[in-house]
Every structure is written in structure tokens, then in C-alpha cells.
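*Asks:* Predicted coordinates and the sequence they were generated for:
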Amino acid sequence: MCDSERQVPWWREAVVYQIWPKSFYSARGTSTGDIQGIIEKLDYLKSLGVDTVWLSPHYASPMVDEGYDISDYQDINPLFGTLADADELIKQCHDRQMRVIFDLVAAYTSDQHKWFQESCSAAEGNPKRDWYIWRPAKVDANGNRRPPTNWASSFGGSAWEWNEERQQYYLHTYTKQQPDLNWRNEECRKAIYENAIEFWLKRGLDGFRVDTCNIYSKPEVFTNAPITKPEAEWQSPDSIIANGPHIHEYLKEMGQIFEKYDAVSVGELGRSTSTEEALKYVASSAKELSMVFLFDVVNMGRVKGEKFTPKPWTVSELAKLTEKLQTYVDDHDAWQTTLLESHDTARSVSRFSNDSLKFHSISAKMLCVYTVMLSGTLFLYQGMDIAMTNIPSFWGQEEYLDVQTINFLKEQREKGKSETEINQLMRGINLLARDNARTPVQWGDGPNAGFTAANAKPWMRINDNYKQVNIAQQETDGDSVLNFYRKAIAVRKQYPALFINGKFSLLLYYDDKHEGSKVLAFAKLDQSHSEEKSFPKAIVLLNFSAGMQDVPIDGLQEGKVLLSNYSPDEPSERLQPYESRVMIL
């Protein structure tokens, strides 16, 4: 059976493009991007090879955490448009034979949501009294009021906030304006399913990326978290709140809804969830989630448990983590994802290759090959297609607008850190902060990089390199990163049995003792066993260094080069700086 006749779920072979609406494109010429701007750029995405669009939160929200604090699941933030605009986006995607998915943020809401406001004032017997997680205060030896546990919020400080009206604490895993929903309450769950899921699926939405989906189930008894940072007052509750006792019960309920609408669900499994645990979420027989994100590769190069503390990484480490994420579904009825950037990460070309003027383009193409040729559903993030970079290191602290960054700096000052020490911390922030992914997309080299009208002030400063790195310039350059992405995606789609469904096999990497070599090579094996297959094996070669590298793999001279970021010379056993090569043997 040829590739064109193979039948698989639509989402397995999708190329998904994540859009951060605030920074994508402004059709209205305002400070922020908007839904009409996304509609205007759908043909661009289609030309890239994208067939599914994923929108980060664009619902009604006070925007404390950039839209992840939702005040109404059934309305749109006026910054981005209207409900009619959202309906039009769904229609326009479908008219182009494209799918569209939204973010499902159901672990918490905004404190401005009517559910929470009613829960705060609820008298005994009110049905929403326990739709959120409330606990009485503790009292210390000196008679002082204290939070129920020592849990830390993911954005700093205690995970508990005192509410005067109820005279109790409520739990907030993230900001204090994001109270956690109580999934133990069946009526609360039904309301989430009806308001946040079915409301949109009935309007034609094709599915959801499911935010923080492994923290819905909290423990029945709340105990202190283990002391992992003796110097800190508040401790990470990850080992307590992740993968809780009823999590699969809840996700099976949700899965029934997804199945009813043939909707895709992509779960975010953070908090160091193991591959063994992840299989419980994505096994087809479990009927919970279609697939999940695991972040082993994305988190490479940062100290575990520290958001802004970088550490050296090696190609050996990358190879082993890639193998782990590519093979954990082998021999299981499950599916994996491929992800290198998102709204929660810094830019990959600045972290994992080389964003200098000399090597920016060639090393970005190498990362493109690494990402696009891995098996599973492919997820790209806006700006990857032109290799947008981290923000310049000389930008001041005032340019960093993410609540995670702001709260971290505030916390460091409260600990007594001097400005000299703060400036030293800025090196890690500049490399790892989420702000890096949120600068406006660089559409051209004119005013405001073509993101919005010339007389508008973008909500966040545009990266200073927009005249050198922009879509308009790369469209006309046949050798650009953008056009290379088009070629790579085309190769991926031409050989789905190899590059989407193929079995990953690690061929070559040098261990940490060989500091001079930074080569990663892997094979992709066609598992369809069709006699019609002319090319059952592909090899991907990647040089993660600015120097020449030897590749002692037999048979390279006889291979056919499908894709390379260098001129199509005869295949050799040496790789040029940041060279990538896709070959069929």
C-alpha cells in the first residue's frame, strides 16, 4: 500500500503551528495582534505546509498571566476581537482544509470569573462553595495566621492566598489571581466540560491543547511538601499535585467528549512526569488524551527546579533525551509529539545552535532538520519559521513583561540581592525567559516590523534584528530559513512512513568524553514493510558545532541526499559547520 492510501487519525500526520495571538499580527493596527490578523495570514501558514493552527488563550481575561487567567470561557478578549471573529477563524481554516485548536485552561480560572466570585461569597449550602480549593488557616506558636501547607506557587511565594470574605485560604498553583478549580466537585467538572469544551466543539473547533492537565486531581489530605530547598520558605508541591489519585478518572470523562466530536487533545505534562507515567495518559485503549508534550529536551540546559539558571548541555545529553522521547511509545498503542519551542520557552536558535550573524541561518536550518524529521505530530511555534532569536542581552529589565520574570526579580530583591547580583541573574533570564518567545513576529523591515500600523506602539518591544530577520526578506530569498522549512516539511510529508511514523534508531553520538565532537546521527526505519517501498531507511546527520566533524558511518557515499542545508555536493563522511543532511540508503 502506498503512502497516499494509508489511513491514520488526522492529527497524527498534522503539522501544527502555535500562535501567540498577542504577538502574531495586528489587522486593526493596534498595540496587539488579533484574530483578524491570524485570518489574514492563514494563506502564509498554508504555504509553509501547516495544516493545523493552535491558538494560545484569547478568551476574556484580565491578562495577569497573558490570558491564562480566564474570566469567561465563552467570550473573547476585546484585545483580540469578538466571538464572531473566532467563529470566522474556524470557518476560514476549514475552508482551506486546515484544522484549528484552542487552549483548554481548566486547572484554574481568573479570580474575576463569576464562579470564583460566587465561591468567595457563598454561604453554607451554596452549590459553588467548594468549586475552588479552600482551607482554614493554621496558627503558629506565636498565634500568627499561616497558610495550610508550605507549598510554593510556580510564580514565587506561597501557593495559598487569604480571602477576607470567606476567612479562608484558597489554593493557586500559579499567580494569586488564578485560583485552582476543585475537580473533586462533580458539578464543577460538568460546568467545565459544558462551558470550556463542548461550547467550542459545537462551534466547529477541532480540539484542544490541554494546559497543565496532570494537576487536576489534588490529594484529599493536604500535607507539607518535601524540603528540597532548605533555604526557602516555600517548597515545590510537584510530587504531591502531579498525577493525582483521580486524574485518569477525570480525563476519561473528558476523553468521552473528545471522542464524540472526533477532536484532538494534546496534554501538557509538566512537573517532570516520566515516560512511564505519560503512557497512562496516551494509551489509545485508555481513551484519555490523543498525545502529550514532555519537556525533557526543551528543559535541557537549565538547572532542574530553577527557571533562570542555565547549565551546559552536551550532544550526548540531547541524543539520549531525543531517543527517550522518540521511543517511549514503541510497542504501545500510543503516539508522541515533536516540540522544540513554545510560548513557555526561549528561542531554540539562541539556546541550541548559534544565533550569531555568521551562523544564524545555517544553524537554524540544522535545527529545522532535527525537529521536522523526528516521528510524531510536529509542533512549530510562531517565528521558528524564520529563526527568530532571543531578545538582545543589552535590553533593560523594564523590557521583560512576563509575570514569571517580574515576580522572580521582585523575589530576588526582597531577599536582599544587590543590583550587581541582579544584573548577573539577568544573563540567565536573557537566555531562558519566556519573554524571548513573546516579542512580536517580524513580518518585514519597515516600521514596527510590519506587525502593526506604523503609528501604533506594540505591546512589547520588537527585537532589534527585525531588519535582518523577517518574513518579507526570507520570502524572496530561495536560500532562506523560511524556504528551507518549506522544503523540510515537504520531504516529511512525501515520506510519512519514514519521517512521521518511522521507527527512531540512534546511530551515533559522541559521549561526554569527546568534547571536540558534536555530531548526532539517527536512522528512521519504515515499519510498513510494504514491498512497494523503494527506500525503507533514512539517516539524519546533524553537526551541532561551528567546526568540521567526521561521521564514521559506512555507506554514506552511496546514499541519496533528500535534504541538506549546504550545496548538494557528493555525500562525504565529514560534516561542515552546523551541517544537516537527510539521506536515504
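*Replies:* It's in.

*Asks:* Please count neighbours and contacts with C-alpha atoms only from this point.
*Replies:* OK.

*Asks:* Please, where are all the helices along the stretch 351-500 of the chain?
*Replies:* Secondary structure of the stretch 351-500 of the chain (DSSP state H, counting those that start in this stretch): helices located at 360-372, 403-414, 419-432, 471-475, 481-494, 496-499.

*Asks:* quick one: which of those is nearest Pro312?
*Replies:* helix 419-432 (12.0 Å; C-alpha to C-alpha).

*Asks:* helices and strands around that closest one, which ones?
*Replies:* On a contact count with 3 or more C-alpha pairs under 8 Å, 6 or more residues apart in numbering; DSSP states H and E, helix 419-432 meets helix 403-414.

*Asks:* next, the one to line up against it:
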Amino acid sequence: MPTNDSRTLHLSIDSLNMRIVGVILATLLAQQASAQLADVDWWKTTTFYQVYPRSFKDSNANGIGDLEGITLKLDHFVDIGIGGVWLSPVFKSPMKDFGYDVSDFREIDPIFGTMADFEELAQGCKDRGLKLVLDFVPNHSSDEHVWFNKSIAREDPYTDYYTWRDPKGINETSGEPIPPNNWLSVFGGSAWEYNEEREQFYLHQFVAGQPDLNYRNPLVVTEMEDILRFWMDKGADGFRLDAIPHLMEDQTFPDEPPSNDPEFTPDQWGSLSHIYTADLPELYPIIYGFRKVVDEKQEELGRQMVMMVEAYTSLENTMKYYGEGDVKGAHFPFNFEFITNVNNETTASELKEIIDRWQNALPSGAWSNWVIGNHDRTRVASRFGRDFSIAAITMGQLLPGTAITYNGEEINMEDTWISWADTVDPQGCQAGPEFYEKFSRDPVRTPYQWDDSVYAGFTIPDSEKPWLPVNGNYEELNLAAQKQEENSPYAIYKKLTAMRKDMNAVKSGQLGTSTVGENIFVFTRYLQSADEKSVLVVVNLAENEVNADLTGVPTLRSGAMITYHVGVNSSYTAGQELSPSSVNVPARGSLVFLYTNAASTTVLASLLLVFSVILSLLH
């Protein structure tokens, strides 16, 4: 028979065991929550807003937007939940390609203002908790840059700052020098321009006024790295690197093979397969070097930087920009899947496949992102229509990763038809009056529509004519009007960015994707915690309303209810609770619901099973 002392000892051991289990349980749950919420840096959870400066806000009535105009509108970014303001180029430029032809990488172009204006903008961003990101154009300079003029004169060390080649020969008929090979400019026509003074051709993968820099020259690499340091010292919090696939070319300069694509004429870029002028493996170490510079400056200045890369290329090549092994590349390369692979014919299963393919391709530890539109491609509202554009923006905001917004998307701005006479984009001008509408980027770059006053509030009524025409729909489609509407694109956008800021499920939750029938795509964002709200997004790709049964969606437990939060053309009201067995999803629309994650019950049950085993072992 056990003594009182032995019973007391046994009870003490049981009590100790329960305490141990309690500590283990608390520790495991804390670790689980910590793992899901750790390492969520500012650039991961924010929305970056691309400002096209010429078209955002004109402060001095010359018809062109400027830095002071952006500063005047900084509170707009705060209002709509933006965290990072990304500027398209504002550096000194002859504007042959509207700022992407830089004649001085360390100066602000007078069209946009002064260095003092930039510093005021940077301080204004800092005062409001906004991050300021600059476009960096490393592939080329302007032909008016001092480097290029010295390179023409063969003045060292600039002789080989650019790619120069001797003529292939002389045309017997015209007497003109023959280009070194058949390489074409992205904008059409030969990628080679003859310089009479140097008596050689120089390479330009874009317009002739944008000679390609020679990244096989280490002096060029060092020069561009120093420019990154300069702007971080001036207040920039990071960079978006432009046109990166074109940094390197095959040094044997062979002809490129035809693409055999009947859509393109022989002088158009798409008529060739660009196996010698794009995506060369040598370019990736250059990007990794830029990241090293950014990280070193981050350490020196004590503020976190970001480096984003623009690259229209294959998924495999895109993923290489993240880095190689322990060598870091971009924080993220832009994800253009919604621009290049989603269209009005896309089915629910295809949309799921597109999203899953990107997510599954990410290297271990890499961070995703979603670009819905930009200054080079048709506006999302014109691509998809006014309703599905909001669905696309909803997905871009709530899928895992960083969200990117092009100015005007938050109010659903549309493309503006531009006549040939008003066309100024070099890509459109190069195509000529017959093809300009196919290639011109002017329609997506028209002035921001602030209100229904003359010129949509972009500039004052008696100012010079805006550099591009304002869309004729500005009287009905403008920010001021949408601020008065309860469920306007602006109002929906604000709710979505608020979710990114406030909900842990959106910041760091897991992703589940599924389909219901041919036209309903569903994704969930969830955490393994019974105390956290999870997110359910339902997207209808059909032209008609669909009643969907969502009970088969993973993480929705049997009998669970869902709460409506925000959507397009919805018959539900915010906060309304309903059964997932019968959900009316409007045509080409999206609905966002909140729910309690069912998976947490499973996780807790599994943990309790483990602890019961531990208890039995302790006994």
C-alpha cells in the first residue's frame, strides 16, 4: 500500500508533467505563430504605387507633371494605403523616350524640377511614413550623355563605355556602311547606328538616342554602382531596375534567327528570336552586384532598402533574378503573369494554373509579387473591363506577396484613344501611322483624373495644353467623384489595402487555390490559429452571375459560415453572414469573405495527440 509520501510524490510528478506539457504546448503554438509572422519586412506587406511623373500632377501650369506636383499629392498615397512611392525616371534627359534616355544620372531634369524639389519630396515621404523608390535605367544612357560624347572621341576611360563595331562592309548601291549584323531595336529597325566621327556603329537596343552601355567593361559596372549609392544618400529607399534582360549581348555578334511569327514585319523586333541579345547568363552577376551595393548602403544608412527588377522573360529566367545559392539578387523580379498570360478568355482552371505555377517556381525563401498594370501595357480596366479589372486588382492585393499599383488603377482609369497627330511615344512613332495604335504606349500614360474640372484637375484651366490629351470620360470617372460613392473602385481599393495592413492572414498566411466549375476561381489566405480571421476570395470569370457552392473549398469546415467583406456589384452587405453552400457571384466580379480557419482544429488535435504520447512516456 502506497504511503502518503509516495502518493504526494506521484501527484507532484503528475503536476510537473502537466506543467511541462503546458509549457511545450505554449512554446509550440508561439513558435508556429512566430514562424508565420516573422521576417515580414516593410517591402513585403506594402503596396508600391508607380507614379508616371509627367502625367500625375502639374504644379507650374506647363502641361507636364513634376516633382512638386507629386509632393502636393503625397496625402493621396496615405489615404489609399500606399507604403512605397515608385517614380518613373526623373533624371536629366532630352526626353526622346520620356526620361528613359538619361543624359545625367545624378541630376533632376528641369522639366520635373530641381534637386531641392527631390529632397523636399523625399522628406515629405519620410514625414508620412512612405518609402521612395526610383526607376534606375542601367542598360543605356542618352546619346547626349558626356560619356557617349567622350566615347565617340575615343577619350579614355570612356572609349569602351559603349558597344562599338566596324561596318560589315559598304553598300555598293547607296555607298552607306552596312550594319554589323541583323539585330533589331525593340522599337523597330536596325539596332545599329553609324557614327561618322568614330566611323563605327554603336548598339542601341531601344531608340538610336539610347546607346547601350558596355557591361563587359568593369568601369561601367563601377560607375553604375556609384550612381545607386548617390541616390540612396539623397533619400531613395530603393530602386526598380529597368529593361534588365538587355544588359548583355553575345560578343561574337552573330545574326539572330527568324522567329517565323507572321504577326511581325521583317523590321519589327518580334520577327527575330533574340538568343544573342537578351537573357544572357552573364547578366545575372551584374544584378547580384547591384544588390550587394544596396545591402551595403542599407547597413551604412540604417534603413531597409529594396531592389526590384523588370524583366519580360521566361519563368525560369525570371526566378534567376532572386539570386544563386547564398548570393542575393533582387528582393523580387516583377511578376507579369496578369499582364502577359491572363486575358478575357482565361478559365478558372487556367487562372489557378497560372498562379500556382508562379508560386511553385519561387526559390526557397523567395517573396512573391503581383503586377496588374504599368506604363507600357494596356490599362487593366481596358484589358479586362471595368468589373473584372477590380477582380484582378483584388487578387493582386490579397495573393501572397507585394502588390504593385500603376497610377490611376485605384480609380479604374481606362486607356485614352490618341490620334496619330497627338502621338508622341517613340515606339508608336517608329511604327508609323498604319501600325502606331498597336505599338504606342501613349494611351496608358494620359493625365491622372483628379476631378471634373478642366483637364481633370491635372493642371489649372489656363495652363498650357497637357502633354497628352485627358481621357474624355474624366467628368464621370475621377477621384473626387469616387470619394463620394460608397462602393466605388476607390472605396474598394482602400478596403483591400487596409486588409494588407491589418490582417495577418494577408501579410503572411498560407495560400490555397481551387476552382468551382468552369468559371469560379477561389483562393484562401489562412493562418493556423483559431484566433485569426482567414480570407476567402471568389472570382467569377463568366459573363453571367453564378451561384456557387463553396463547401468543398479547403480549410472551410463543415457547417462553417462566411462573412462578406468587400466586392464588385455584390448583392451582399458588409458584415453579412451567409452559408458557403449558396453564394451569388456577380458576372466578371469578385467577392471577399472572412471566416474562421478550420485547419486550426486539426492542428490542435494533432498537437494534443503528440502531448498524450509524451505524457504516457513520462509515466
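*Replies:* That came through fine. Note that this is a predicted model, so its numbers are computed, not measured.

*Asks:* May I have the TM-score of the superposed chains?
*Replies:* The TM-score (TM-score structural alignment, normalised by the length of structure 1) is 0.86; 535 aligned residues with a C-alpha RMSD of 2.5 Å.

*Asks:* if we can go back for a sec, kindly reformat the helices of the stretch 351-500 of structure 1 as TSV and extend each row with mean neighbour count.
*Replies:* Below are the helices of the stretch 351-500 of structure 1 laid out as TSV (neighbours: other C-alpha atoms under 10 Å):
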stretch	mean neighbour count
helix 360-372	25
helix 403-414	16
helix 419-432	17
helix 471-475	19
helix 481-494	20
helix 496-499	24
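
*Asks:* Any idea which of those gets closest to Ala346 of structure 1?
*Replies:* Nearest of the helices of the stretch 351-500 of structure 1 (C-alpha to C-alpha): helix 419-432, 5.2 Å.

*Asks:* quick check: angle from the closest one to helix 403-414?
*Replies:* 160 degrees (axes from the mean of the first three to the mean of the last three C-alpha atoms, to 10 degrees).

*Asks:* Next, the contact list for the residue nearest the centre of structure 1, please.
*Replies:* Nearest to the geometric centre of structure 1 sits Ser342, at 3.5 Å (C-alpha atoms, centre = their mean). Shown in contact with Ser342 of structure 1 (C-alpha atoms under 8 Å, 6 or more residues apart in numbering): 18, 380-381, 437.

*Asks:* for Gly589 of structure 2, same thing?
*Replies:* 387-388, 390-391, 539-541, 567-569.

*Asks:* Return the closest of those residues with respect to Asn547 of structure 2.
*Replies:* Using C-alpha to C-alpha, Asn540 is the member of those that lies nearest Asn547 of structure 2, at 9.9 Å.

*Asks:* Trace the closest one over to structure 1, please.
*Replies:* Correspondence of Asn540 of structure 2 to structure 1, assessed by TM-score structural alignment: Asn543.

*Asks:* Quick one: end-to-end distance for stretch 274-289 of structure 2.
*Replies:* This stretch, stretch 274-289 of structure 2, spans 25 Å end to end (C-alpha to C-alpha, to the nearest Å).

*Asks:* meant to ask about stretch 50-65 of structure 1
*Replies:* 28 Å.

*Asks:* ok so, going back, and the match of Asn540 of structure 2, how many residues sit next to it?
*Replies:* Using other C-alpha atoms under 10 Å, Asn543 of structure 1 is surrounded by 28 other residues.

*Asks:* cool, the one 5 residues further on as well?
*Replies:* Counted with other C-alpha under 10 Å, the burial measure for Met548 of structure 1 works out to 16 neighbours.

*Asks:* tell me which residues of the longest helix along structure 2 are tucked away?
*Replies:* Ordering each helix of structure 2 by length in residues (DSSP state H) puts helix 4-37 first. Judged by neighbour count (16 or more other C-alpha atoms under 10 Å), helix 4-37 of structure 2 contains these buried residues: 17, 21, 25, 29, 36.

*Asks:* Next, format these as CSV and append distance to Val207 of structure 2.
*Replies:* CSV is the format used below for these (distance: C-alpha to C-alpha, whole Å):
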residue, distance to Val207 of structure 2
Asn17, 75
Val21, 69
Leu25, 64
Leu29, 58
Gln36, 47
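
*Asks:* and which of the contacts of Ser342 of structure 1 is nearest Gly478 of structure 1?
*Replies:* Leu380 (20.8 Å).

*Asks:* what's the counterpart of the closest one in structure 2?
*Replies:* Match for Leu380 of structure 1 (TM-score structural alignment): Thr405.

*Asks:* who's in contact with its match?
*Replies:* 47-50, 371-374.

*Asks:* Likewise for Gly188 of structure 2?
*Replies:* Counting by C-alpha under 8 Å, 6+ apart, Gly188 of structure 2 makes contact with 267-269, 427, 430-431.

*Asks:* how about those residues in CSV, adding distance to Leu247 of structure 2?
*Replies:* Formatted as CSV, the contacts of Gly188 of structure 2 follow (distance: C-alpha to C-alpha, whole Å):
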residue, distance to Leu247 of structure 2
Asp267, 22
Gln268, 20
Trp269, 17
Gln427, 20
Gln430, 23
Ala431, 24
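
*Asks:* Now the two most distant members of the residues you listed.
*Replies:* Farthest pair in those (C-alpha to C-alpha) is Asp267 and Gln427. Separation: 13.0 Å.
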